[in-house]
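Chemist: Pasting the sequence and the predicted model now:
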Amino acid sequence: MTSNLTDPDEITALMTGTTSTTDVSAGEPDEKPAIQIGGEAETIRALTTAMGQGALPDVYVSGGQLVHLSRVSGKAASAAEHAHQVDAGALPVQADPITSPSLAWLLAHHAFVFRRKKNKDTEQWEEVEASPTKAALSAVLSSRYWPDVRPLVGVVTSPVLRPDGTLLQTAGYDTGTGLYYAPTVAMPAIPAQPSQEQVSEALEFVTSTLLRNFPFVADADKANHIGLMIAPILRPYLGCLTPFGLISATTQSSGKTLLAEIPGYIYGLKHLVWRNNDENELQKSITSALHSTAAVMLWDNLAEGTEVSSAVLAKLLTGPKWDDRNLGSNSAGFEAVNDRLWLATGNNIRLGGDMATRTALVRLDPNDPHPDQRDQTGFGIPHLDQWLKKPANRVTVLRHLLILVMDWINAGAPRSGHTMRQFSTWAGAAGGFLAHHGVDGFLDNVAEMREADDENTEWTAFLARWHELHGKAEMRARVLCHSAEPEINGTKVTDRWDGTFLTDERDRIPSSKSLGKLLTGHIGRWHGPHVLRSRHDKSANSLVFWVETNTEPDHAEHDQTPADKQQTALI
């Protein structure tokens, strides 16, 4: 008979009887390594050799730079972030680049650095403790080649899946992945081959207890959320990017923040401030966030109707590394691996640019005028927000997810046929995981995603009306602009385009030059069943455009009808 590790009291008992096995140094070693220094050149060589031989604890190399892993006390956090700390006694672990002052501190505390000096009275050589010069320390740290220093890929605070399909669940440095596992709570061991009883219990808990009563619009929304929740566990195994997770509700008090905070509670959460249309501030906030070890980054409660359209965010989501260079500065800037789960919540959030194809959508609709007054007694876990604040309960959630992941691995880690731009590896794995456990609907809300894409919706309507008015006739931008002018017949004003013609930032019909640039940027790009085509007209030395549908053959001059040819000649 197995222990009931879903019982918070039993998990708490296990936690209080377990000590951390992390190798982050808590104090000075009993015996310090001795490092003899002398002149500047001799000192540089001696320190370089000592560093390479591991003379100082918890020193790693990341991107060619030496870093020191240490626990951070007194670190400020918002009230929301403090609530997500798993154990009030556990300090966050942080990898900081080693500087000349910090190297001097490490040497003073963890090594005996000395010079040989002849005693004038006894004429005997003695070992006298000394401090290297700042110039020597800087010279040592200028090296980018440290072949014998352990590489640090990142710090994780919860178990993750290694590339070989085994689970990293022993605290400390993992040579197989280069990850440092710094748990903030004691986790019970997860079996490599969970029993069917454990798997059934885990699936029931996740799908029917934890997520019960969240007002998902469709199966796809629930499946997408589970796919996002397992992403931090699977990331080292898959070595892939994960999409932006958008939780959009129809009204306030729908549970969107709580839904986003579930993975935040179990992996670590960092709240970010969304500054609409301020790309510089967004870039700064991302750089600041990546200094944290939190695996989940959340822009919470965006203003109702906010359009998420950002070149900075698109760059972040599609790049394996985040590079924030300080242009015009001698500083090397900041570079970090993009290994986080990026989420946002809000009511009736819209998407712009290419964000629709970079986003996994989770929709909530309580269909209730007062969702905040719902009876909690019927919920799978009443007052889930308070329940999740207890460390033992967060362990329960994480343990069940890990059991489901290991069962999927033991089944051969089957993949589905889902594709999603740069996120197809995640989509195939998450889809296979969900299918293996009988959870339907994953990524089935692609149509709704496109509806949330304002730009795509606008262009779909524009091209559809263009095709209705002009068929496949070739048109120059100037003539197309002219066709958008309203027809005035006495007191009657008619808009042939029914309000679908493209407008500029002032909500006016763009100039022919501006329209030409807009059209050129969408050549060959499908919007709904329509696509914009073009060719260069040598006689006029300009581009002409036309619209095709997916039910028509590719445009060619001999395919034009006589009416089309006549209209082309006229325009």
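Modeler: Cool, the structure landed.

Chemist: contacts, neighbours, all on C-alpha from now
Modeler: Fine.

Chemist: all helices for the stretch 101-250 of the chain, in order.
Modeler: Applying DSSP state H, counting those that start in this stretch to the stretch 101-250 of the chain gives helices spanning 134-141, 196-204, 219-229, 231-238.

Chemist: I'd assumed H291 was in a helix, is it?
Modeler: No - with DSSP: H, G, I helix; E, B strand; the rest coil as the criterion, H291 is coil rather than part of a helix.

Chemist: burial measure for it, as a count.
Modeler: 14 (other C-alpha atoms under 10 Å).

Chemist: Check the one 3 residues further on too.
Modeler: Other residues near A294 come to 23 when the count uses other C-alpha under 10 Å.

Chemist: Surely it and Y265 touch.
Modeler: No - with contact defined as C-alpha atoms under 8 Å, A294 does not reach Y265; the gap is 10.0 Å.

Chemist: returning to that earlier point: dump the helices of the stretch 101-250 of the chain to TSV, plus distance to A104 and mean neighbour count.
Modeler: Output for these, formatted as TSV (distance: least, C-alpha to C-alpha, whole Å; neighbours: other C-alpha atoms under 10 Å):
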stretch	distance to A104	mean neighbour count
helix 134-141	8	17
helix 196-204	50	16
helix 219-229	42	23
helix 231-238	34	21
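
Chemist: Any chance of a markdown table for these, columns distance to N119?
Modeler: Conversion of the helices of the stretch 101-250 of the chain to a markdown table gives the following (distance: least, C-alpha to C-alpha, whole Å):
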| stretch | distance to N119 |
| --- | --- |
| helix 134-141 | 26 |
| helix 196-204 | 72 |
| helix 219-229 | 66 |
| helix 231-238 | 57 |
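
Chemist: got another, please set it beside the one above:
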Amino acid sequence: LKQFGPSRGDAQTETSPRPGLKEILVDRPIHEVIADAVEALADDPEVFQRGPNLVRMIRNEKPPKGLKGTEGTPQIAPIPATRLIELLSRSARWVKERMNNDGEPILIATDPTGLHAGLVKDRCDWPGIRILERVTEAPCLRPDGTILQTPGYDPDTGLFFLPNPGVTFPEISEHPTIEDAQAAATTLLDLVVDFPFARPEGSEEKDSPHTYAWLASLLTILCRSAIDGPCPLFLFTANTAASGKTKLCDINALIATGRKMPRSDYTDNNEEMAKVLFSVALGGFPVVFLDNVESGGALGGSAIDKALTSTSLNGRILGASEMRDVPFYAVLFATGNNVRLQGDIHRRLVPCRLESPDEHPEEREHFAIEDLEAHVLSNRPALVAAGLTIVRAYVVAGQPKQKLIPMDFPAWARLIRNAIHWATGFDPCATRAEARDDDDSAHELARLIAEWPVVCAGEGKDALTTGEALKAVKRDPVTRTSRYEAMHEVLVGMSRNDDLPPSKTLGRRLGKHRGKVVGEGSDARTFARTIKDGMTRWFVQPIPPRQAPPPSGSSGLSGFAPGYPVTKTDFFSPKTTVGGGDEEGEKKSVFRGEWLGANPLNPLNPLPDPDSSIPAERVTDAPAEPETADAVLDDTADAVVDGSWVVTSAEPPCGGCWRMDCPWCTPTDDDTLEGGAR
């Protein structure tokens, strides 16, 4: 108290200066006081900012609601108002002006108040206070591809390297070679030789692609800070319990954090799942897995989809009345036996499947590494170095392009997927084709497309409303000889009460499937609709097979001819970057337009209506760098009508390769036009 000034009972004694601290006079306009308080807080080593919050790092002792196994984990936590008062007090000398007995002004010590703390906390703009993005307990890859190896705060990235007590990591080479990467991959893969990774039917490969899916999951945790975008979920499934799904997840976490992976029981309640995921985001946890999806149950839902397609989540913070966005960088895992997939989740995960040949896998003996978890902990520094060596070597080599089928999560694919393929020759996403087979939505669509024409034919109509279809199926007795038995089974699957769904439910489901193509070549089909007199009728539309383009240079065509004129609004997503590289997934070729006339040179490339008023001049604006969709179309459009492009023939950036994996030349699900035209 002597250092700070007078005691509370001695208001007439002048204070002694507190060395090294900023003095904050409270008898001023409040905005000036708060600005000085923020400036003082910037020197406090405990205080950081993250998103819209002032935060600190704590060693978590009590798991957030819905999470288990987080004890001891470094957690990013919002600073409570009461703690903020303490921090304000220790960061500055707070004084107020009073008159002494002689009528002279003096400064006496005072305390910051709850008002000061509240105004500082709600400011959401704290110049000088360090930004904390993530906390890591192991060396990690920075966004520029270099390795963060020095403990403490890294101001260039906002990362804080906080090693586990007593753990020392070796110096990791900043210039590894492909041979180093291959040796590192072998070191990591040797850890999991005893796990029964599934093999594709009839495959004679020594290594299973599921092994490399596991490797991708580990490298994703170690390199998450270098991935500028969302990451896929890693789904560990098995044919039976006790096959090793959870242990594989824990091995990843033991390497990356030194402790087992935090987990949460999976629920298909989207509201509850959203709360769990927001807790993960708020705490800055690097990884979490959704434990034990019910055997044969379905994985998916809006909460998980949002977490997998965004780098922030919105929720209510304890003590705050408003909703706030919080950064979300956790890598998600899920486990379950024979898990089914619903919605769009199959596009947003990398599956890793185990298939044990044993009836009771838990009774198995004789392993290459007897106590795997103890082995991992004792060799953890070397294993972390091995994982980072693979990706760092790929970066040093210039990140050579890998000829892989494009996918969602382009930033993740460019770094993790490509690095593994470059170092090992295996694509960790080769398992994703199997995920499509487990997609409930795809199965439902395939069966609807197969059975809808049966009902239409049975009713003597080309198309049916949902009400007409339900009435026909309900009228027809469901017996072994029923014409509509298969359709009845499909429709009951849409209902939650083992009965036919309401007409509106069926209509919404058909609307969701409209335009999606099932089958290939001459077997390709899609759902289409007609609307007349306010009634929507549905039918199954065959998709004409794509014809090969004419040879390059034939009759003025350059080898690339969209099926119909292209408009500015429909050709691309806004400002989509144009560029090469099979691994890039940002660009989409989405063609829509109207059939305006036959083109004798290419039936799939109709000409504009000759009677339309199309300006003769071409648009030749110089493209900006990097080249954008706008610039490409401006430079290649045959005409512009009402601000939209009309392109009857153009050469895309790929040169018109017509490869099936080319995002310029291959239609997407959105390419189907009204009436079935493509």
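Modeler: Cool, got the structure. The model shown is predicted, which means the values in this text are computed figures rather than measured ones.

Chemist: can you tell which of the helices of the stretch 101-250 of the first structure is closest to E548 of the first structure?
Modeler: helix 219-229 (31.5 Å; C-alpha to C-alpha).

Chemist: Give me the residues contacting the closest one.
Modeler: The contact list for helix 219-229 of the first structure (C-alpha atoms under 8 Å, 6 or more residues apart in numbering) reads 216, 245, 263, 341, 360-364, 430-431, 434, 439-445.

Chemist: same deal with stretch 236-246 of the second structure?
Modeler: Against stretch 236-246 of the second structure from outside (C-alpha under 8 Å, 6+ apart): 195-196, 333-339, 351-356, 360-362.

Chemist: what about burial for those residues, which qualify?
Modeler: 195-196, 333-339, 351-356 (16 or more other C-alpha atoms under 10 Å).

Chemist: between the residues you listed, which is nearest R50 of the second structure?
Modeler: F333 (24.4 Å).

Chemist: check contacts around that closest one.
Modeler: 233-236, 249, 287-290.

Chemist: measure it to I416 of the second structure for me?
Modeler: For F333 of the second structure, the distance to I416 of the second structure equals 16 Å [C-alpha to C-alpha, to the nearest Å].

Chemist: Repeat that for K245 of the second structure.
Modeler: Applying C-alpha to C-alpha, the value for K245 of the second structure to I416 of the second structure is 21 Å.

Chemist: again with P361 of the second structure
Modeler: From P361 of the second structure over to I416 of the second structure (counting by C-alpha to C-alpha), the distance is 31 Å.

Chemist: Repeat that for M535 of the second structure.
Modeler: 50 Å.

Chemist: quick one: stretch 541-553 of the first structure to chain centroid distance?
Modeler: 38 Å (C-alpha atoms, centre = their mean, to the nearest Å).

Chemist: For it, which outside residues touch it?
Modeler: Contacts for stretch 541-553 of the first structure (C-alpha under 8 Å, 6+ apart): 463, 466-467, 471-477, 529-537, 554-555.

Chemist: Please spell out the PyMOL selection for the buried subset of those.
Modeler: In PyMOL, a selection of the buried entries from the contacts of stretch 541-553 of the first structure looks like this (16+ other C-alpha under 10 Å):
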select buried, resi 463+466+467+472+473+474+475+476+477+530+531+532+533+534+555
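
Chemist: Once you drop chain neighbours, what's closest to the alignment partner in the first structure of H513 of the second structure?
Modeler: Matched to the first structure by TM-score structural alignment, H513 of the second structure sits across from H522. The spatial neighbour of H522 of the first structure that comes closest, neighbours along the chain excluded (C-alpha to C-alpha, 6 or more residues apart in numbering), is L532 at 6.7 Å.

Chemist: ok, now S131 of the first structure?
Modeler: Here the residue nearest S131 of the first structure, using C-alpha to C-alpha, 6+ apart, is V113, at 6.8 Å.

Chemist: ok, now how distant is that neighbour from S512 of the first structure?
Modeler: Counting by C-alpha to C-alpha, the gap from V113 of the first structure to S512 of the first structure is 74 Å.

Chemist: Between these two, tell me which one has more neighbours.
Modeler: V113 (22 against 16).

Chemist: can you tell me which residue in the second structure aligns to that one?
Modeler: Aligned partner of V113 of the first structure by TM-score structural alignment: W94.

Chemist: That match: what's it in contact with?
Modeler: With C-alpha under 8 Å, 6+ apart, W94 of the second structure has these contacts: 23-26, 109-112.

Chemist: Which one (most neighbours) among these?
Modeler: Result: A109 is most packed of the contacts of W94 of the second structure (other C-alpha under 10 Å), 24 neighbours.

Chemist: wait, that residue sits on K96?
Modeler: Yes - judged on C-alpha under 8 Å, A109 of the second structure makes contact with K96 at a distance of 6.5 Å.

Chemist: sorry, back to before: so M535 and I416 of the second structure - more neighbours on which side?
Modeler: I416 (25 against 12).

Chemist: What lines up with the more buried one in the first structure?
Modeler: Per TM-score structural alignment, I416 of the second structure is aligned with A430.

Chemist: Might you report the residue contacts of that match?
Modeler: 227, 230-231, 415-416.

Chemist: Checking it next. Helix, strand or coil?
Modeler: With three-state DSSP as the criterion, A430 of the first structure reads helix.

Chemist: which stretches of the stretch 1-150 of the second structure form strands?
Modeler: For the stretch 1-150 of the second structure, applying DSSP state E, counting those that start in this stretch gives strands covering 22-25, 48-50, 53-59, 74-78, 92-99, 105-109, 134-136, 140-141, 147-148.

Chemist: of all the ones you listed, which lies closest to R263 of the second structure?
Modeler: Among those, strand 74-78 sits nearest to R263 of the second structure (C-alpha to C-alpha), with 15.0 Å.
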